[in-house]
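dropping the sequence and predicted coords here.
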Amino acid sequence: MIEVTQTIALDEGEIEIVAIRASGPGGQNVNKVSSAVQLRFPALASPSLPDGVKARLPAIAGSRMTKDGTIVITAQVYRDQERNRADAIARLVDLIRRAAYRPPPRRPTRPTLASKRRRVEAKTRRSGIKSLRGKPDAE
């Protein structure tokens, strides 16, 4: 079990990790070794995640989530597979931890009387400035 928060833990059997070849520079070794890691986690179908987290996850995951609700994370920062695997899992946990945070509900407020008066006075002042820009009267 991978602990995300005190109430959320992911089953390691749900996560699919595949070794792939890393792109970029690396000399002759880059063509022979599969050191990059691609992690796939079916988030929307996972029984480990509460409904609220599943609802917030697509907005936070963005392009890392496919249309069917699978999160795909590719890790190729390090030159060895184990560190890339740990990095991919850490990034998944961070993503789910951010989705687990529920923002407080917004309480609508009304403007104060003083702020309404300041707004009207500023509009009056501005309209006075603009009226002076016109052509002078024929008088």
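Good, I have the coordinates. On a predicted model such as this, the values are computed, not experimentally measured, just so you know.

hey, let's count contacts and neighbours off CA atoms from now on
OK.

list the contacts of stretch 92-111.
In this structure, residues lying in contact with stretch 92-111 by C-alpha atoms under 8 Å, 6 or more residues apart in numbering are V4, T5, G52, V53, K54, R56, L57, I60, A61, I73.

which of those residues lies closest to I89?
Compare each of the contacts of stretch 92-111 with I89 using C-alpha to C-alpha and the shortest gap goes to I73, at 8.7 Å.

the structure to be compared is supplied as follows:
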Amino acid sequence: MAPLTISNSVTIPEEEIELTAIRAQGAGGQNVNKVSSAIHLRFDIRGSSLPEIYKERLLVQRDRRINSDGVIVIKAQRFRTQEKNRDDALERLREIIKAAMVTQKKRRPTKPSKNSQKRRLDSKAKHGKHKALRGRVRED
């Protein structure tokens, strides 16, 4: 297994990722009872060689896959083969780490323009007049 590449400058050595083959859940007939095709991935954030900024952002994230000890736990059992599940688990780990580094753009509050406010009020007045015409016709 080669190191997991996160970005051009960040990679995770294979020794830091613990992969265990386990039996998959669900339907599958006799095969599911005798073949360990699911993969259980564990990655210790605090004990890893990730840069500090990555570690801080991952530990602050509210993700159910990151436990209180700072360990990412992923169970991959989507595919029937162990190799595909292994690749799936590693890809999901890469996505979690990349998602932690995405920063939200700061929102600048804006105000509606004078012209848009005028158009809105004109539209409301026009709609109100139109609705007023729907009333009963009174004979005087």
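Alright, I've got the coordinates. Just so it is clear, the model here is predicted, and its values are computed rather than measured.

quick one: TM-score?
The TM-score (TM-score structural alignment, normalised by the length of the first structure) is 0.72; 135 aligned residues with a C-alpha RMSD of 3.0 Å.

so which of the contacts of stretch 92-111 of the first structure belong to strands?
Applying DSSP state E to the contacts of stretch 92-111 of the first structure, the entries found in strands are I73.

most neighbours among the contacts of stretch 92-111 of the first structure, please name it.
When neighbours are counted by other C-alpha atoms under 10 Å, L57 leads these with 22 neighbours.

for the closest residue to Q77 of the second structure other than its chain neighbours, the count of nearby residues, please.
Closest residue to Q77 of the second structure apart from its sequence neighbours, by C-alpha to C-alpha, 6 or more residues apart in numbering: A38 at 4.5 Å. Neighbouring residues of A38 of the second structure were enumerated by other C-alpha under 10 Å; the total is 26.

in the first structure, what residue corresponds to A38 of the second structure?
Under the alignment defined by TM-score structural alignment, A38 of the second structure corresponds to A36 in the first structure.

surely that match touches I73?
No. A36 of the first structure is not in contact with I73 according to C-alpha atoms under 8 Å; the separation is 10.7 Å.

can you give me the helices in the first structure?
Listed from the start of the chain, the first structure has helices (DSSP state H) covering 51-61, 81-100, 113-131.

against E14 of the first structure, how distant is the residue nearest the centre of the first structure?
Nearest to the geometric centre of the first structure sits I60, at 3.0 Å (C-alpha atoms, centre = their mean). Noted for I60 of the first structure: a distance of 20 Å to E14 of the first structure, by C-alpha to C-alpha, to the nearest Å.

ditto for T7 of the first structure
Computed with C-alpha to C-alpha, the distance linking T7 of the first structure and E14 of the first structure is 17 Å.

what do you get for E82 of the first structure?
The gap separating E82 of the first structure from E14 of the first structure is 19 Å, by C-alpha to C-alpha.

next: I96 of the first structure.
Taken as C-alpha to C-alpha, the span from I96 of the first structure to E14 of the first structure is 14 Å.

which one's more surrounded, those two?
A direct count of neighbours by other C-alpha under 10 Å for I96 of the first structure and E14 places I96 higher, at 22 against 15.

cool, thanks, talk later.
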